[in-house]
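Peer 1: show me how the following folds:
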Amino acid sequence: MQAQQLLMVCQTFAGPGVIQAYPTSLLSAARIFLRYRGLLWELTKRDFAGRYKGSFLGLAWSLFNPLLMLSIYTFVFGVAFKARWGTPSEDSNANFAIVLFSGLIIHGLFAECLVRSPTLITSNVNYVKKVVFPLEILPLVSLGSALGHFLVSLVVLIAFCAIVGTGLHSSGILLPIVLLPMLLIVVGLSWFFASLGVYLRDFAQVIGIVSTILLFLAPIFYPISSLPPVYQKLLIFNPITLPVVQVRGLLLWGERINWGAWAISMVVGLAVFNLGFVWFQKTRKGFADVL
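Peer 2: Next up is the predicted model:
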């Protein structure tokens, strides 16, 4: 989409008087998202479909990718290493695959946003220089696209459970509530990293390494109870640990939400979200000069 077309779209969704100042309050963030919700939806659809544009299989790749990774990880850890979750009901390769995949899709959602965030601004230079564009919605576009892939993977998980005869619990309907603190954290971090990525171009390489570290320092390939207490406490600081544990509890074992832990993570999520938004709004004035 050309710069002039984007300008027209922004004016259409924003109405008269496009926001010129850079407010930093949570209320102003909510107002911006509501004002540009139409633009956000259109850009999210374009971002999701654009990854597969021109490929022969198109959107089918969004199904093949999680299936391939599920097969590889299940073979390596379930067959080669003979890893088990430690309970009789998860003692088969199929059940271990379900437990493993339910954790992998949480990490995939978080990591996709995290890895893309340092290049959100540098890959959209025209939005910075030529168009009156709400740059603060770009992390939301990335999150929306990642949520699309997450939903595809969730459908794969549900279908696999139906095939092997493992039912999912109705408490899974609370999944959005469990994921909300993590989504707030990932948006806040995306604002931080998108800004830093403009000034520190090597930062994108660092985030890729961090994403891999978070994968193995979360209870995805092993239950957190298998670790000594001191390491269990350290893993709590991983932002995907609690979502992985609680999503598995809801979907696979019908456990209740630990509302105390959820409330603490919600406070942390709101803090990271707010700090990330303030940082982005304060530093965005120099984007055009650097780019």
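Peer 1: can we go C-alpha only for contacts and neighbour counts from here?
Peer 2: OK.
Peer 1: ranges for the helices of the protein?
Peer 2: Listed from the start of the chain, the chain has helices (DSSP state H) covering 3-14, 26-35, 37-50, 61-73, 93-116, 125-129, 138-164, 175-199, 203-216, 229-235, 241-251, 259-283, 287-290.
Peer 1: and the shortest one, what other elements does it pack with?
Peer 2: Using 3 or more Cα pairs under 8 Å, 6 or more residues apart in numbering; DSSP states H and E as the contact criterion, the elements in contact with helix 287-290 are helix 125-129, helix 175-199.
Peer 1: most tightly surrounded among these?
Peer 2: Among the helices and strands packed on helix 287-290, helix 175-199 has the highest mean neighbour count (mean count of other Cα atoms under 10 Å), at a mean of 23.
Peer 1: residues contacting residue 172?
Peer 2: 247, 250-251, 254 (Cα atoms under 8 Å, 6 or more residues apart in numbering).
Peer 1: roughly how far does it sit from residue 248?
Peer 2: 9 Å (Cα to Cα, to the nearest Å).
Peer 1: next: residue 170.
Peer 2: 12 Å.
Peer 1: returning to that earlier point: now the helices of the chain in JSON lines, with distance to residue 80?
Peer 2: Below are those laid out as JSON lines (distance: least, Cα to Cα, whole Å):
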{"stretch": "helix 3-14", "distance to residue 80": "52"}
{"stretch": "helix 26-35", "distance to residue 80": "48"}
{"stretch": "helix 37-50", "distance to residue 80": "35"}
{"stretch": "helix 61-73", "distance to residue 80": "10"}
{"stretch": "helix 93-116", "distance to residue 80": "11"}
{"stretch": "helix 125-129", "distance to residue 80": "47"}
{"stretch": "helix 138-164", "distance to residue 80": "21"}
{"stretch": "helix 175-199", "distance to residue 80": "32"}
{"stretch": "helix 203-216", "distance to residue 80": "18"}
{"stretch": "helix 229-235", "distance to residue 80": "26"}
{"stretch": "helix 241-251", "distance to residue 80": "24"}
{"stretch": "helix 259-283", "distance to residue 80": "35"}
{"stretch": "helix 287-290", "distance to residue 80": "49"}
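Peer 1: please give the structure of this sequence too, so both can be compared:
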Amino acid sequence: MGGDRILPSVRLSPPACRRSGAPPDVLTTLAHPWRHEALIRILAWREISGRYRGSLLGSLWPLLTPLLMLGVYTLVFGVIAPTRWPGAQEQGIGMFALRLLAGMVVHGLLAEVLSRAPTLVTSQPNYVTKVVFPLEALGWVSLLTALFHTAMALLVLIVLNGVLGTGLSWSLLALPAILLPYALLLLGLAWLIAALGVYLRDLAQLVGPLVMMTMFLGPVFYPRQAMPVAAQPWLAVNPITIPVEQARRALFEAQWPQWDVLAQYSLVAMAVYLFGLWAFSKLKKGFADVL
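Peer 2: Prediction:
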């Protein structure tokens, strides 16, 4: 990867952490996104550009994919098998498809990050055994790559909604605030799954079905109100529920997010982020022996 030119700049320097009296590895990993920002940016861009290298349409695919998804959802859920969504008939098939696409875009971020997580470390054994490398950066690279595709899909969705749907509103400015805690939560889960995946290879087989469960047990194909009243509180346990609902609120209802709900979600997301980072920093000490 041209690592001889990059890796010397990312060697860890823990003395400052020792002076603070805190565990060196924990403070180092907390600081690594800023200390290794250039490395993370280079690897993320290489991942994005490499995915479409050699394809006929190249960089147009991140924009075309959500359009293809929208067409499929409109056909399947609006024409072939109409679903029960409050107000769907009044708003039309197109509006229903846009709401469905919004849920799929938010879930797609989770799917891309967590599906790669079990093999995030095991697929890069040279980074573990042969070079000095900040392994936590792999989680950031995976997240940034997924965020790029999510941003492209959201851009298409916003334009289509502006032209064919409910229009544009100032509440769209809240989308970064909605996605930020969601991204941190996913990064924490990715670190945790990646670390456990080194020791438990069965996780690679388990994560796929779990990712699919989050889609069907979340408000992607139906709103929370369509579920039985007794089951509705449990829907909040799904990590995509709050981001999907708040994103739709900002996109289609021209309303700002429910800040109290988003604040509670952010606290949980930060706890998951910190726990995943702590677990990864502890478990990575044995990666070289396993790999």
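Peer 1: what's the TM-score here?
Peer 2: The pair, once superposed, lands on a TM-score of 0.91 when counted by TM-score structural alignment, normalised by the length of structure 1; 284 aligned residues with a Cα RMSD of 1.9 Å.
Peer 1: circling back: so residue 170 and residue 248 of structure 1 - more neighbours on which side?
Peer 2: When neighbours are counted by other Cα atoms under 10 Å, residue 248 comes out ahead of the other of residue 170 of structure 1 and residue 248, with 22 against 11.
Peer 1: turn the helices and strands packed on helix 287-290 of structure 1 into JSON lines, columns for distance to residue 77 of structure 1.
Peer 2: Below are those laid out as JSON lines (distance: least, Cα to Cα, whole Å):
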{"stretch": "helix 125-129", "distance to residue 77 of structure 1": "43"}
{"stretch": "helix 175-199", "distance to residue 77 of structure 1": "26"}
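Peer 1: that older thread, how about the helices of structure 1, which one is nearest residue 83 of structure 1?
Peer 2: Ranking these by distance to residue 83 of structure 1, with Cα to Cα as the measure, places helix 93-116 first at 8.2 Å.
Peer 1: thinking again about what came up before, closest to residue 81 of structure 1 out of the helices of structure 1?
Peer 2: With Cα to Cα as the criterion, residue 81 of structure 1 lies closest to helix 61-73 of the helices of structure 1, at 10.4 Å.
Peer 1: got the buried residues for that closest one?
Peer 2: For helix 61-73 of structure 1, a neighbour-count test (16 or more other Cα atoms under 10 Å) marks 62, 66-67, 70, 73 as buried.
Peer 1: format those as CSV; extra columns: distance to residue 107 of structure 1.
Peer 2: What follows is the buried residues of helix 61-73 of structure 1, written out as CSV (distance: Cα to Cα, whole Å):
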residue, distance to residue 107 of structure 1
62, 16
66, 12
67, 15
70, 13
73, 14
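Peer 1: any idea which of the contacts of residue 172 of structure 1 is closest to residue 126 of structure 1?
Peer 2: residue 247 (39.3 Å).
Peer 1: any idea how far residue 82 of structure 2 is from residue 93 of structure 2?
Peer 2: Applying Cα to Cα to residue 82 of structure 2 and residue 93 of structure 2 gives a distance of 9 Å.
Peer 1: picking that back up, looking at the helices of structure 1, which is nearest to residue 87 of structure 1?
Peer 2: When those are compared (using Cα to Cα), the closest one is helix 93-116, at 10.1 Å.
Peer 1: what's the spacing between the residue lying closest to residue 266 of structure 1 once chain neighbours are set aside and residue 273 of structure 1?
Peer 2: Nearest residue to residue 266 of structure 1, sequence neighbours excluded (Cα to Cα, 6 or more residues apart in numbering): residue 181, at 4.7 Å. Between residue 181 of structure 1 and residue 273 of structure 1 the distance is 10 Å, computed by Cα to Cα.
Peer 1: returning to that earlier point: quick check: which of the helices and strands packed on helix 287-290 of structure 1 is nearest to residue 259 of structure 1?
Peer 2: Of all these, it is helix 175-199 that lies closest to residue 259 of structure 1, at 9.5 Å by Cα to Cα.
Peer 1: residue 138 of structure 2 versus the closest residue to residue 133 of structure 2 other than its chain neighbours, what's the distance?
Peer 2: Ranked by Cα to Cα, 6+ apart and with sequence neighbours excluded, the top spatial neighbour of residue 133 of structure 2 is residue 127, at 5.9 Å. Applying Cα to Cα, the value for residue 127 of structure 2 to residue 138 of structure 2 is 10 Å.
Peer 1: go on, residue 23 of structure 2?
Peer 2: Distance from residue 23 of structure 2 to residue 138 of structure 2, by Cα to Cα: 21 Å.
Peer 1: so for those two, which sits in the more crowded spot?
Peer 2: A side-by-side neighbour count of residue 23 of structure 2 and residue 138, using other Cα under 10 Å, places residue 138 first with 22 against 12.
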